[in-house]
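Trainee: Can you look at this prediction? I've put the sequence above it.
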Amino acid sequence: MSDAEYKNRAPDPDALVVNGVSHSFGEKLVLDNVSVAVPRGTFAVLLGPNGAGKSTLFSLITRLYDNVSGEIRILGHDVRRRPGAALQRLGVVFQSKTLDGDLTLQQNLLYHAALHGIGSREARRRAADALATVGLADRAHEKVRNLSGGQARRVEIARALLHHPGCLLLDEATVGLDIASRESVIGIVRELVQRQGLGVLWATHLIDEISETDLIVVLHKGKVLFSGRLSGFLAETGASTARDAFRTLTGIGSIEEEAA
């Protein structure tokens, strides 16, 4: 596709498209012809145990690694050909904690806003709005080290929203959280999908985080074994529950034990 054709193409209906992507570390193939599409306004669950390739896929989408095969587009922008435009439309919450505990919630967000070139006055407005969205507006001037794990995750979600992305990636965002905190975090993200029309790719090894309306993508040993809704997942495997369907498809007795 020429540059002129690229600029004049029709708007992409999907928030995220991964098409035919493979990736190796030396001779070890960790992703094998992976294709995933997340439409706008969709909560997609990327389900797989540790070692499935979830984090590698996220690293390719976010350009921590370079995809040398296939294509990755964010809101229609190819991450190799238009990395700036693509990543400007992407919000990310990684599994590892990345907030500065000695700064306040607001200071953490303002620092991130500055990295995106957002002016001071606008950054303060966006930070306040983002903290309100995750239910932490009244904690803006407290230091992050005083927060619970679930509250810190909510701040990371707020930070990921500052530049108004259309696509949001979350990598094992509820790991280490208690049940109430997990429900709070996932509830906030689902509401963002409904209210703002974000496309979300939620990587997890926890089957109970799946909802009936989600798009489910099963990644196992670097390959996509299934992509579709829960009803199709159950029908394809002849199972009565998502847990049994995953077991049938992958041969893994328990995804949680496999991920431990």
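Mentor: Here it is on my side, so go on. Numbers count the residues shown, from 1 in each chain.
Trainee: For the rest of this, base every contact and every neighbour count on C-alpha atoms.
Mentor: OK.
Trainee: Against which helices or strands is the biggest helix by length in the chain packed?
Mentor: Counting residues, the longest helix found in the chain (DSSP state H) is helix 179-196. The helices and strands touching helix 179-196, judged by 3 or more CA pairs under 8 Å, 6 or more residues apart in numbering; DSSP states H and E, are helix 149-161.
Trainee: before we move on, the earlier item: got the angle between the longest helix of the chain and helix 149-161?
Mentor: 20 degrees (axes from the mean of the first three to the mean of the last three CA atoms, to 10 degrees).
Trainee: Which positions within helix 179-196 qualify as buried?
Mentor: By 16 or more other CA atoms under 10 Å, the buried positions in helix 179-196 come out as 181, 182, 184, 185, 186, 189, 190, 192, 193.
Trainee: Pasting the second one now:
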Amino acid sequence: MAKGSGIPAAAGRKGLEERVIHEAERNRIFEEARDSYPQDWQHSDKPRLPVYVELDGTMVASRQSGEERFEVKSGIMSGSCRIRQIGKNRCRLMDKVVYSSADNSVVFSERFYAFCRKRGLPNSGKKIFLSDGAGWLRTSAEYVFPQAEKRLDLYHLKKACSKVLNDDEMDIINQTIYNQSSERLIETIHSMLQSKNLTIKEQTDLLNYLSQNQDSMNYSSDNRNGSGGIEKNIGIHVGRRCKKQGMSWSHEGINNLLALRSKKLNQLWSETSNKYENYR
């Protein structure tokens, strides 16, 4: 429990209260096996649009002895076709909710799933899981979103390939990425690697990355193929408040703050989405 007086202590106490609620939601589903949140549209005859789930992590400085940095994990859930143009080069992801914590990957995954269920994630219907393909993200997807369609963020796929492929080869990848199965795409990249003077590590790192994410690499030009939403929102939720110069955190302190910050931002984004709906 955050002690003392003043704004930081009060924020810590309020954040801890939110975390108690989040843990109760997690416990309800994963310990008591009671997952029966009522959703009005679960009983609707209208076809359900896909729900998008995106996860990522970012490092923050630690104030705990023997630890230089630790990872804060973050996730957002949003509806399909909910991207609005709000400027010449700016878009807004509508109807989103965000959750972040410094818990281990299993606890984070369970709490994020429970958080989403409480806020409208359906038991059935199409779900799309977008990520950069990191190990804990794949594990989380299989654990709490096993039926979701996995999709490797296209930017990260191209970034990994561009480390060893030249511009002409990347042009070929860009032109054919939507017209090939993941197996054929990996074969194309592998054949390009054969003519290069790469170290064993360079070649192995890329091929392992592709192999591990093979089931997430079937792309359509009509689909949302990027996880830019989580990239942007992890900056808003975590970066702007927790990664300023000279800042360092305890796990407890940042978890309390992020729980409170989640509540505030989700309320603000809900109000913003409603405002834009009124101008349609």
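Mentor: It's in. The shown structure was predicted, so the numbers you read here are calculated from the model rather than taken from an experiment.
Trainee: Do you know the score for how well these two fit?
Mentor: For this chain pair, the superposition-based TM-score is 0.32 by TM-score structural alignment, normalised by the length of the first structure; 137 aligned residues with a CA RMSD of 5.8 Å.
Trainee: and residue 28 of the first structure, how many neighbours does it have?
Mentor: 8 (other CA atoms under 10 Å).
Trainee: So it versus residue 22 of the first structure, what's the distance?
Mentor: Distance of residue 28 of the first structure to residue 22 of the first structure, computed by CA to CA, to the nearest Å: 11 Å.
Trainee: quick one on the thing from earlier: can you identify the element that follows the longest helix of the first structure toward the C-terminus?
Mentor: strand 199-204 (DSSP states H and E).
Trainee: packing partners for that next one?
Mentor: strand 14-25, strand 28-39, strand 43-47, strand 167-171.
Trainee: hmm, back to that, among the buried residues of helix 179-196 of the first structure, which one sits closest to residue 230 of the first structure?
Mentor: Using CA to CA, residue 190 comes nearest to residue 230 of the first structure of these, at 16.5 Å.
Trainee: dump the residue contacts of that closest one.
Mentor: residue 43 (CA atoms under 8 Å, 6 or more residues apart in numbering).
Trainee: Kindly recompute the last result at 6 Å.
Mentor: Applying CA atoms under 6 Å, 6 or more residues apart in numbering, we find residue 190 of the first structure in contact with no residue.
Trainee: Just the element for the residue nearest to residue 158 of the first structure when sequence neighbours are not counted, please.
Mentor: Of all residues not flanking residue 158 of the first structure in the chain, residue 130 sits nearest, at 4.8 Å (CA to CA, 6 or more residues apart in numbering). Taking DSSP H and E as the criterion, residue 130 of the first structure maps to helix 120-133.
Trainee: burial of residue 167 of the second structure, as a residue count?
Mentor: Counted with other CA under 10 Å, residue 167 of the second structure comes out at 10.
Trainee: mind checking how far it is from residue 252 of the second structure?
Mentor: 46 Å.
Trainee: same check, this time on residue 75 of the second structure
Mentor: Taking CA to CA, one finds residue 75 of the second structure at 19 Å from residue 252 of the second structure.
Trainee: just residue 19 of the second structure next, same as before
Mentor: 10 Å.
Trainee: Tell me which of those two has more neighbours.
Mentor: Regarding residue 19 of the second structure and residue 252, a neighbour count based on other CA under 10 Å identifies residue 19 as having more, with 20 against 16.
Trainee: looking at this, that one is in a strand?
Mentor: No. Secondary structure of residue 19 of the second structure (DSSP: H, G, I helix; E, B strand; the rest coil): helix, not part of a strand.
Trainee: Contact partners for it?
Mentor: Here residue 19 of the second structure is in contact with no residue (CA under 6 Å, 6+ apart).
Trainee: Check the spacing between it and residue 12 of the second structure real quick.
Mentor: 10 Å.
Trainee: quick one: the residue lying closest to residue 160 of the first structure once chain neighbours are set aside from residue 31 of the first structure, how far?
Mentor: Nearest non-adjacent residue to residue 160 of the first structure, counting by CA to CA, 6+ apart: residue 91, 4.6 Å away. Separation of residue 91 of the first structure from residue 31 of the first structure (CA to CA) stands at 23 Å.
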